[in-house]
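Peer 1: Here is a sequence together with a model predicted from it:
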Amino acid sequence: MMNKLLLLPFLILCPLSHADFSDQGEITFESRKFENDNSRLTYDDNLALFTRAQLKYISGGFTAALRGYGRVDSKDKDRNHLVVEDAYGSYIFGDEGRFKLLAGWKLFNWSAMEAFHPADVVNSKNFDGEIENLEKKGELTLEGEFVVGDGTLNLYFWPRVESPIFPSSRSRTGVNFGVEFQDSVWVDGTDTQSNSSWQSQWGIRFNQTIGDLDFSLQYLDHFDRVHPLLGYSNGISFGGSEVPSNQLELRPHFYRVKEVGGTLSYGYEDYLIKAEGSYREYEDEFQTLTPITTTSFERRSPKDHGELALGLERIVSFDSVEHEATIIFEVTSILGPTKIERRKLSTFQRDALLGLRYNFNDFMGSELFFSYIQDIEYTDERLINLSFTRRLSDQWKYKIGTRLYQAKENGFYGLQVYKGDSQGYLNISRFF
């Protein structure tokens, strides 16, 4: 954390004349209550304090930005984190500011979809949260940007990989098989495995606007943090099968992948048409020993696959009450692997979402949101989300909601992982 805060001297050394400095932040009291699982080994409720702060300094072509969040939980100490999202300096130069250089930690948002994000893959995530919209961690980035037409061409180099944040074995938001995760393993080729975070990655992205059409294309050579394999590197033969040599060494394994993808958004009258996709080819010679059940294991590696998401939104206005509703439909699918292999790759391997965002357009900014995610292949699995947000004043806001997970049985894949983990929550925020 201290290394990242070394950006702050930029704010002092740059001249204050003709400069723009801004800061903002929030403090949120978070509470959530899970349905009772009749286990003393897990926490059925959480009380936490969340805070986020953002600083930005602009002077001429120079910009310095610092943003991050922290969380302290009263029970689950593994939820206590301090995360840097942005901590970079950038400089715009050249004829009409057509070039930009950036260095530091950066958070990328490469998706416009509500729940399914095949192309938004750069940042590591905090898996203790809403699985369709997880919090992210900033990635150490060197970036060059060139203005091309009505868009940009961006070149990226990432010298380091940030490990995702996983829930503890006592958390209700994931499954750790009753064992705390050890350090992440970065798999690069047949037998090349490392626990070091200093792993090089690179990418290129082109985005353009043509009338009502926005699109982007990208190519990445990086480590896939979206589809980890949870398992063991080492095993021994026992009873005619292979078992872990040490079951306390459960680790997330991340494989190097060559990935091509892109996004598209097109506005047509009252509709917004969206598409997002990617194709991933893994360096998959090494196979991780992963659990099938609590007592049986298999060696496997991620399967090369494509992932496609399509979306349609329509805004409906109610002039008589001045309310506005956004109707959302999305569908996603993993393409290539078999049904069983798809299920092992992702929670949303072939799912559809129907959502509604209802804006009351009142003085207090009241908004109702509803989403229903249905697994198309495993029809007994679904996720229902309902929330209501409203300001209490110019500085205070609350959000109350519920998340309902439904699955036929508990398991290691899909929404089976969250069976019995439905929850209600209340967040009260103060902004400054």
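Peer 2: Noted; the coordinates are in hand.
Peer 1: Could you use CA atoms for every contact and neighbour count after this?
Peer 2: Fine.
Peer 1: Which positions in stretch 83-100 come out as buried?
Peer 2: 83, 84, 85, 86, 87, 88, 89, 90, 91, 92, 99, 100 (16 or more other Cα atoms under 10 Å).
Peer 1: Secondary structure class of the first one, three-state.
Peer 2: Classification of residue 83 into helix, strand or coil gives strand, according to DSSP: H, G, I helix; E, B strand; the rest coil.
Peer 1: what sits against it?
Peer 2: 68, 69, 70, 137, 138 (Cα atoms under 8 Å, 6 or more residues apart in numbering).
Peer 1: make it 10 Å
Peer 2: 1, 52, 67, 68, 69, 70, 71, 126, 135, 136, 137, 138 (Cα atoms under 10 Å, 6 or more residues apart in numbering).
Peer 1: That one and residue 135: what is the separation?
Peer 2: Going from residue 83 to residue 135 by Cα to Cα, to the nearest Å gives 10 Å.
Peer 1: tell me, what's touching the two both at once?
Peer 2: 69, 126.
Peer 1: how many neighbours does residue 130 have?
Peer 2: 13 (other Cα atoms under 10 Å).
Peer 1: ok, so what distance separates it from residue 421?
Peer 2: Counting by Cα to Cα - residue 130 and residue 421 are separated by 12 Å.
Peer 1: quick one: common contacting residues for the two?
Peer 2: Joint contacts of residue 130 and residue 421 (Cα under 10 Å, 6+ apart) are 173, 403.
Peer 1: In strands only, show me the contacts of residue 83.
Peer 2: Mapping the contacts of residue 83 onto strands (DSSP state E) picks out 52, 67, 68, 69, 70, 71, 126, 135, 136.
Peer 1: Let's have the residues you listed in TSV, adding distance to residue 319 and neighbour count.
Peer 2: As requested, these are arranged in TSV below (distance: Cα to Cα, whole Å; neighbours: other Cα atoms under 10 Å):
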residue	distance to residue 319	neighbour count
52	37	19
67	39	22
68	40	18
69	40	19
70	42	16
71	42	19
126	41	21
135	36	19
136	38	20
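Peer 1: Now do the strands in the stretch 51-200 of the chain.
Peer 2: For the stretch 51-200 of the chain, the strands defined by DSSP state E, counting those that start in this stretch cover 62-73, 81-93, 99-106, 125-126, 135-136, 139-148, 151-158, 185-187, 193-194.
Peer 1: Compare these and report which one is nearest to residue 44.
Peer 2: strand 62-73 (13.0 Å; Cα to Cα).
Peer 1: take a look at this one as well, against the first:
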Amino acid sequence: MKKLILTASALLAGAGTSPLVSALDWSLEAGIEGRRFLESGAYSGQVDDQWSLTLQPEVVWDAESGNGRFTFVPFYRKDFADNERTHGDIREAMFMTWNGPWELRAGIGKVFWGVTESLHLVDVINQTDYVEAIDGDQKLGQPMIQGIWLSDVGTWEAFVLPGFRERTFPGEAGRYRTELLVSDDAEYQADEEQQHVDLAARWSYVSELNGYPLDLTASVFRGTSRDPLLVPQVEVVNSVLTPTELVPYYAMQNQIGSTIQFAPEGWLLKAELLYRDYQIDTLPGVIEVKDQTAAVGGFEYTLVGPFGDAADLGLLAEYQYDSRGADYSDAQNDLFLGTRYVFNDMASSEILAGITQDLDYTGTRLFLLEANTRLNPSMTIDATITLVTAEEESLASIFRRDDTFEVALNFFF
């Protein structure tokens, strides 16, 4: 946390002197979350129940000049079962200023590039906060300087990313973990390790095709991979070579990505395309590092008021492909089918249910149901059910006993 604050201060100092502050706004989100795992853990030490508390304040200063803003969003979770899930982070500490078609942002922030529902391939700027959720949607704050230019031929963005965030992993008592615990001592291909400066750029364009909205993006990234390779460490125990832990290895990569969204009447067609070129072929005697070509694409079709009420029913289908195969990815040849029911009520109630079926290992599938509603103007409730069925040969088998029912109450002040 201290290192992040110092990084943010340095970036803000480099952005120039901020304008005088004339407006201050703040809010606080607090939550209590309970997880009940429906089976005993697959590995020694795992708990069956997890309770935790979260705090996420947000403070916003607006400049007197009208063209500057600073946003500060820290986050903290206290987990009463897994010490590794107890953690704090600066989700955002970002100064923004703009002038005509130009915008400059400096500090710590979050950037989201995905468009599909089941998988976000091209989303590469921020590191995954894995102890928060296994779907990859929760991210750690990333130190960055971001320049944005709005033009007639699209929006152009350039990123300088000074400082790397390591992925979070559960501890011995936690669930959704590997049999061997993941070490806190990561290794890097870059000589600068966490201090390596990554670079990224993105172009986005909004147009029309036959009178319907068409959104296109293309992006490039060069730097340290956000996805670590987990390398087993071996020691001699009773004259036998025995794996003792997994060490995260962060290789260097080049990445090209693209997204497409097209919204003809009632439909939303979307896809993410990715090519990732790792700058290393093997980790000596351990792991072959394969370059990656991947895609996810499909549609969402919305039925308006299908039952004669104000609700909307969305039907979703997406296909996932990864050239590296089942030994490297659990989204190598999978089909996602789902439905989204939006009540369109004052409580903003919504239910999303979906199943991801592995087409190589037909006995492997993931079922997910998410529901949320507002109980009153300052309280919401979220419920999640996650069910995993997995063949022993598939990567998903490490979660085979992690079926979960989760409820979270969130309070807003």
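Peer 2: It's in. Quick caveat, the model's predicted, so the values are computed rather than measured.
Peer 1: Can you pick out the most distant pair from the contacts of residue 83 of structure 1?
Peer 2: So, the contacts of residue 83 of structure 1 by Cα to Cα: farthest apart are 1 and 135, at 17.8 Å.
Peer 1: The lengthiest strand in structure 1: how far from the chain's middle?
Peer 2: In structure 1, with assignment by DSSP E, the single longest strand is strand 251-268. Mean-position distance between strand 251-268 of structure 1 and its chain equals 12 Å (Cα atoms, centre = their mean, to the nearest Å).
Peer 1: which residue numbers in structure 2 go with it?
Peer 2: With TM-score structural alignment applied, strand 251-268 of structure 1 matches the range 247-264 in structure 2.
Peer 1: next one: stretch 153-162 of structure 1
Peer 2: Under TM-score structural alignment, the match for stretch 153-162 of structure 1 is residues 156-165.
Peer 1: for the match of strand 251-268 of structure 1, which positions count as buried?
Peer 2: So for stretch 247-264 of structure 2, counting by 16+ other Cα under 10 Å, buried means 247-264.
Peer 1: where do the helices sit along structure 1?
Peer 2: 9-13, 339-345 (DSSP state H).
Peer 1: And for the alignment partner in structure 2 of residue 29 of structure 1, the neighbour number?
Peer 2: Matched to structure 2 by TM-score structural alignment, residue 29 of structure 1 sits across from residue 32. By other Cα under 10 Å, 17 other residues sit near residue 32 of structure 2.
Peer 1: what's the nearest residue to residue 32 of structure 2 if we skip its chain neighbours?
Peer 2: Spatial nearest neighbour of residue 32 of structure 2, excluding adjacent residues (Cα to Cα, 6 or more residues apart in numbering): residue 53 at 4.6 Å.
Peer 1: how close does the aligned partner of residue 328 of structure 1 in structure 2 get to residue 301 of structure 2?
Peer 2: Aligned by TM-score structural alignment, residue 328 of structure 1 pairs with residue 316 of structure 2. According to Cα to Cα, residue 316 of structure 2 and residue 301 of structure 2 sit 7 Å apart.
Peer 1: Now for the two: what residues contact both?
Peer 2: 267, 268, 269, 339, 340.
Peer 1: give me every residue that touches the closest residue in space to the second one that isn't next to it in sequence.
Peer 2: Taking Cα to Cα, 6+ apart, and ignoring the residues beside it in sequence, residue 268 of structure 2 has residue 300 as its nearest neighbour in space, at 5.1 Å. Under the criterion of Cα under 10 Å, 6+ apart, the contact partners of residue 300 of structure 2 comprise 116-117, 263, 266-270, 313-318, 337-340.
Peer 1: and if we set it to 6 Å?
Peer 2: Contact analysis of residue 300 of structure 2 by Cα atoms under 6 Å, 6 or more residues apart in numbering lists 267, 268, 315, 316.
Peer 1: Neighbours of the first one, how many?
Peer 2: Neighbour count of residue 267 of structure 2, defined by other Cα under 10 Å: 16.
Peer 1: how about the strands of the stretch 301-413 of structure 2, start to end?
Peer 2: Using DSSP E, counting those that start in this stretch, the strands of the stretch 301-413 of structure 2 run over 312-322, 333-342, 350-358, 365-376, 379-389, 404-412.
Peer 1: And the contacts of the longest strand seen in structure 2?
Peer 2: Longest strand of structure 2, by residue count under DSSP E: strand 21-37. With contacts defined as Cα under 6 Å, 6+ apart, strand 21-37 of structure 2 is touched by 48-64, 403-413.
Peer 1: Only the buried subset of those, as a ChimeraX command please.
Peer 2: Of those, the buried ones go into a single ChimeraX selection, burial set by 16+ other Cα under 10 Å:
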select :48,49,50,51,52,53,54,55,56,57,58,60,61,62,63,403,404,405,406,407,408,409,410,411
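Peer 1: distance of residue 8 of structure 2 from residue 2 of structure 2?
Peer 2: Residue 8 of structure 2 is 10 Å from residue 2 of structure 2, where distance means Cα to Cα.
Peer 1: Residue 104 of structure 2 too?
Peer 2: For residue 104 of structure 2 relative to residue 2 of structure 2 (Cα to Cα), the value is 24 Å.
Peer 1: Which of those two has more residues huddled nearby?
Peer 2: Per other Cα under 10 Å, whichever of residue 104 of structure 2 and residue 2 has more neighbours is residue 104, with 18 against 9.
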